[in-house]
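Asks: No sequence on hand, only this structure:
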């Protein structure tokens, strides 16, 4: 098996990436960043009418999602294309797909069919709503899952109507949950020697991400509402205006409340019967945040950040994306990963948020051109030149 980075944590694994859009590529990227041989299966020209959803190959999104991978172009609707896929499955540890649930059955690579070729294979399926059930065949997108999973009902200003989160939280979390499931299955395979089918969906991932809001309904029967920029429980925790912008503050308990009042030179607030306990602060939140807004407008964000940090009160600026990557701590953790690109020149991608002391992840290679490694991969499988020519003539590759 070809292993591009033998010293890396997952260099012993081969992952077949049958995914599109974001959730699936996010899952596979994690394995690629840790050195797995991730083979992205792209569609041959004209074989997939929805291939445009993957975006411009040289665009920032595609480069970020598909770095560190290799690519083979197959028409899975042809017998030879499916034959090549099954040949890859024999050599692989993991297959990841995010087609609608019926597609893999129709094309011939269901879990049962993959396991017949390789009993150790782990299939990870990411769908919109689940592999079975009344919505199984529906198309699923991030914003649809945000709405159905409850996130939009608790996001936005009070009384302002539902609001989507500004990031693809359902897609990204589903991809990360799928990766966790694969890693669990790989660990279990060490004991049993058998693969299994890992499943998640945008809907399930979104509900899981709502976490304590979902639990408050399930356990207490309480339906959470929007709270704007305020924390739904703890007060004061939220956004305050300053002389030159806004900052976030977080006062998590009575000790921090005392430190906060002292730091802003308002010890009277601590003793005020409206604010002397968390429950009272929550009940009188609008009044308290109004008073604090008046106080915080007297200094700029940097000054307040310095004052509260010195008092061990959680505080932070609210950055635009250019300010994010100009921050000293962001520069220190190195999450803007440099890459020398053959066409784009020197660029940076979003690096892994994980740090491992011995076997760290890395950004090593640019996103491949669709089918860039087709010939090398076919020869690696032992397919002769004459057979490759026949497959080309049949439109399978």
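Replies: Now that the structure is in, tell me what you want to look at. Bear in mind the structure is a predicted one, so any value in this text is a computation, not a measurement. Residues are numbered from 1 along each chain as shown.
Asks: rest of the way, CA atoms for contacts and neighbours
Replies: Will do.
Asks: thought residue 44 was touching residue 75?
Replies: Yes. Residue 44 is in contact with residue 75 according to Cα atoms under 8 Å; the separation is 5.5 Å.
Asks: Would you mind listing the buried residues in stretch 332-343?
Replies: Applying a neighbour-count criterion of 16 or more other Cα atoms under 10 Å, one finds 335, 336, 338, 339 buried in stretch 332-343.
Asks: correction: stretch 58-66
Replies: The neighbour-count check on stretch 58-66 (16+ other Cα under 10 Å) flags 58, 61, 62, 63, 64, 65, 66 as buried.
Asks: now do stretch 5-14
Replies: The neighbour-count check on stretch 5-14 (16+ other Cα under 10 Å) flags 5, 8, 9, 10, 11, 12, 13, 14 as buried.
Asks: can you check stretch 121-138 too?
Replies: Counting neighbours by 16+ other Cα under 10 Å, stretch 121-138 gives 121-131, 136-137 as buried.
Asks: Comparison target, given below:
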């Protein structure tokens, strides 16, 4: 047996073990990025004001703790620090000198005003990967506009594609701009870390909510760029494939994706519409898409005779992708969701048993689990984190006594 493969009895290192992250971000995009890095093993230190960042006040609440906060801060450590105190800012700069990654999503100019511009920080830490998430990016006429998720959804064109013809543009049901911005930032950070292994140098990464969503437009964006076609709201139908969308069974809607001619033939045989398989009006996807309303009408007449799960199972058996439309209560009670580990359980210091969404990445080095630490209480790790940065106990105590930082014993339990 190779020496490197001899079992040691210790858990394998997580993919990003050894990387230290200073997370100065707020709300969602930056914290979501930090959570992914933490899930993958980085030591993510969330720094927030002594009274907590804004999302701690956003309801609803579980046992007095913001559900919003719980949803995006697992696996992190918390430091409460006064950003307005010069001693707090100097401490932040010291910490930035000792980390691999810094994540921030302040308005443009705020980091510079705090004396923490990338150009300043890299003088002490040339290997620093500095990830900045803004609404509209640096440069351009909107660069100093405040950015929020729904504003970016609208300006990216995403809302113009989402919704029903009768309702008009509709936002996505989650803050997709923030989530996607955080995911793009995570991807850029990991690429920068890999490049640093070759060059020894860090770099600045700029992600905008607007750019992150424009980068998702895929075929709809290419239709506009290549053909000058301006798509409108697609409702629950695929914009270019038919039959692909939502259909009406006897007990409610379900989704089906008949993406090929062979699938079309299988669907027709299943519902007793064999005459449509080779009909000159429906014998290609282009023709079916041009007659989408008639295709849906003919299929729905047959689908109305049986339940959605019965149709789903029959279609899946034929190799046609299909599935019921579930609400979240149904999702989290679904046996497949549970058996594949999409929800994990952790012990929270005040809530007790806490269920959390799992990271969907499956890797052998993650050990089959992504939620290892509960979302921290405010200031829960202040003293331990500062000690890890080399601060002596007397300096830590002086900072606590002066209110520059706050520990768990000074906060709510």
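Replies: The structure has been received and is ready for your questions. In this text the structure is predicted, and so the values were computed from the model without any measurement.
Asks: what's the overlap in contacts for residue 44 and residue 75 of structure 1?
Replies: 395, 396, 397 (Cα atoms under 8 Å, 6 or more residues apart in numbering).
Asks: Mark which of those are part of strands, please.
Replies: Members of those lying in strands (criterion: DSSP state E): none.
Asks: quick one: which of those residues is most hemmed in?
Replies: Within these, most neighbours by other Cα atoms under 10 Å means residue 397, with 26 neighbours.
Asks: ok so, going back, so which of the buried residues of stretch 5-14 of structure 1 sit within helices?
Replies: Members of those lying in helices (criterion: DSSP state H): none.
Asks: Turn these into JSON lines, columns for distance to residue 181 of structure 1.
Replies: Shown next, in JSON lines, are the buried residues of stretch 5-14 of structure 1 (distance: Cα to Cα, whole Å):
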{"residue": "5", "distance to residue 181 of structure 1": "23"}
{"residue": "8", "distance to residue 181 of structure 1": "20"}
{"residue": "9", "distance to residue 181 of structure 1": "17"}
{"residue": "10", "distance to residue 181 of structure 1": "15"}
{"residue": "11", "distance to residue 181 of structure 1": "19"}
{"residue": "12", "distance to residue 181 of structure 1": "18"}
{"residue": "13", "distance to residue 181 of structure 1": "15"}
{"residue": "14", "distance to residue 181 of structure 1": "16"}
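Asks: Narrow these to those in strands?
Replies: When DSSP E defines the strands, the subset of the buried residues of stretch 5-14 of structure 1 inside them is residue 14.
Asks: Residue 278 of structure 2 maps to what in structure 1?
Replies: Residue pairing (TM-score structural alignment): residue 278 of structure 2 is matched to residue 271 of structure 1.
Asks: Run a quick neighbour tally on that match.
Replies: Neighbours of residue 271 of structure 1 (other Cα under 10 Å): 13.
Asks: measure residue 94 of structure 1 to residue 385 of structure 1 for me?
Replies: Noted for residue 94 of structure 1: a distance of 27 Å to residue 385 of structure 1, by Cα to Cα, to the nearest Å.
Asks: can you pull the contacts of residue 40 of structure 2?
Replies: 14, 15, 16, 17, 366, 370.
Asks: Trace the third one over to structure 1, please.
Replies: Superposed on structure 1 with TM-score structural alignment, residue 16 of structure 2 falls opposite residue 10.
Asks: what sits against that match?
Replies: Contacts of residue 10 of structure 1 (Cα under 8 Å, 6+ apart): 31, 34, 35, 36.
Asks: picking that back up, of residue 94 and residue 385 of structure 1, which one has the most company?
Replies: residue 94 (25 against 12).
Asks: what sits against that one?
Replies: Under the criterion of Cα under 8 Å, 6+ apart, the neighbours of residue 94 of structure 1 are 13, 14, 15, 16, 121, 122, 123, 124, 182.
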